[in-house]
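[1] need the 3D shape of this:
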Amino acid sequence: MLTIDIIDEQDHKLTDQQLQLLHTCLQAAAEAEAVSGEVVVTLVDNQRMRELNLQYRGIDRPTDVLSFAMNETGEGELEIRMDEEALDDLPNMLGDIVISVPQALAQAEEYGHSLERELGFLAVHGFLHLLGYDHQTAAEEAEMFSRQEQILQSVGLTR
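    Below you'll find the predicted structure:
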């Protein structure tokens, strides 16, 4: 089971149906990947997304989605050792997904599909990044985008 918290920090509030769609897409992704845990989705405007993109990626422009995985261990990070019983009591915090709703609106129009399709795509894309999927190489991109399409099709979000 996936626990999903959605925080809407922007002016273009999504409908209850659109928010439910985000839940549905993320639950489908979690089931497809056989993972459980917690995810926080934050909906922001382009200005906030630009700030985050600059702060975390050094790119001074808004982007559509950012993911911040909590279960990654990179070089130089502090490793905290706990006994297995204590770890079992902690929730599996997968991470945070940040989506720019204005960017999603613009991309939906550009690609000629619904806002719902774009939001679903961005949510699943961000979720897969939390699990370690990437698209730096052609092979990685093919794997990640194929997985995204399978998940989106399973919830009825086709192009």
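[2] CA atoms for contacts and neighbours, from now on please.
    Fine.
[3] list the contacts of the residue most central in space within the chain.
    By C-alpha atoms, centre = their mean, the chain has its centre lying nearest to G126, at 2.5 Å. G126 makes contacts with 65-67, 97-98, as judged by C-alpha atoms under 8 Å, 6 or more residues apart in numbering.
[4] ok, those residues vs G112, which is closest?
    For the contacts of G126, the closest approach to G112 (C-alpha to C-alpha) belongs to V65, at 18.9 Å.
[5] tally of neighbours for the closest one?
    Neighbour count of V65, defined by other C-alpha atoms under 10 Å: 23.
[6] one more to put side by side:
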Amino acid sequence: MTILVENETEKELGFDYEKIIEDVVNKALETENCPYEAEVNVLITNNEEIHKTNKEFRGIDRPTDVLSFPMVDYISPADFTLIEKSPESYFNPETDELLLGDIMISVDKVMEQANEYGHSLKREFAFLVAHSMLHLLGYDHIDDEERLVMEEKQEEILQALSITRNEG
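    Purely as a prediction, here's the structure:
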């Protein structure tokens, strides 16, 4: 498992964010029965930078909390059969790890939303990592049915790690 984390901000979160990323990524892969060692890149940034990226890649002219850039094409969420048919397209040739994709998190939004929702920075940060990991595993929330599935899976991952909403 390779998780590359880059923090381009000066803001202190007050917890070991690299450990949270590692725990949530591993739990998401375990929950979704990923049969491969995987590689994930995580960039922790600010509202200004995520705004630019959101505008460039999604055409949405405002900051967002998290962006996901999946590298895998799925027939259905967490269905790894397509990968097996074309492994050269999905694996890092140097490490033989599945290239899942990139996650970009705005630390400004983590702080705003933790305050807004009344829970800890750690919980909000872990939630955004779980949310983004599910996108990297092929989940989406375009319609209500998909959204409900994703919400349930996010909660399952966080509960398994004892990261709860009421944690201070």
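[7] can you find the partner of the residue nearest to the centre of structure 1 in structure 2?
    By TM-score structural alignment, G126 of structure 1 lines up with S132 in structure 2.
[8] tell me how far its match lies from R62 of structure 2.
    Between S132 of structure 2 and R62 of structure 2 the computed distance is 18 Å (C-alpha to C-alpha, to the nearest Å).
[9] likewise for L134 of structure 2?
    23 Å.
[10] more crowded one of these two?
    Legend: neighbour count by other C-alpha under 10 Å for L134 of structure 2 and R62, higher for L134 (24 against 13).
[11] so the more buried one sits against A28, correct?
    Yes. Taking contacts as C-alpha atoms under 8 Å, L134 of structure 2 lies within contact range of A28: 7.2 Å.
[12] quick check, N71 of structure 1 in a strand?
    No. Counting by DSSP: H, G, I helix; E, B strand; the rest coil, N71 of structure 1 falls outside a strand, being coil.
[13] which residue is the nearest non-sequential neighbour of it?
    Nearest non-adjacent residue to N71 of structure 1, counting by C-alpha to C-alpha, 6 or more residues apart in numbering: L94, 6.1 Å away.
[14] quickly find the element holding the one you found.
    Element membership for L94 of structure 1, per DSSP states H and E: strand 93-100.
[15] check D140 of structure 2 too.
    Going by DSSP H and E, D140 of structure 2 is not part of any helix or strand.
[16] report the secondary structure state of the closest residue to it other than its chain neighbours.
    Among residues not flanking D140 of structure 2 along the chain, E146 sits closest, at 6.1 Å (C-alpha to C-alpha, 6+ apart). Secondary structure state of E146 of structure 2, per three-state DSSP, is helix.
[17] so E146 of structure 2 is in contact with L134, correct?
    No. Taking C-alpha under 8 Å as the definition, E146 of structure 2 is not a contact partner of L134, at 11.4 Å.
[18] what's the overlap in contacts for those two?
    With C-alpha under 8 Å, 6+ apart as the test, E146 of structure 2 and L134 both reach D140.
[19] do a quick rundown of the strands in structure 1.
    In structure 1, the segments counted as strands under DSSP state E are 2-8, 37-44, 65-69, 93-100.
[20] in JSON lines: the ones you listed, plus distance to T15 of structure 1.
    Output for the strands of structure 1, formatted as JSON lines (distance: least, C-alpha to C-alpha, whole Å):
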{"stretch": "strand 2-8", "distance to T15 of structure 1": "11"}
{"stretch": "strand 37-44", "distance to T15 of structure 1": "13"}
{"stretch": "strand 65-69", "distance to T15 of structure 1": "19"}
{"stretch": "strand 93-100", "distance to T15 of structure 1": "15"}
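[21] much appreciated, bye for now.
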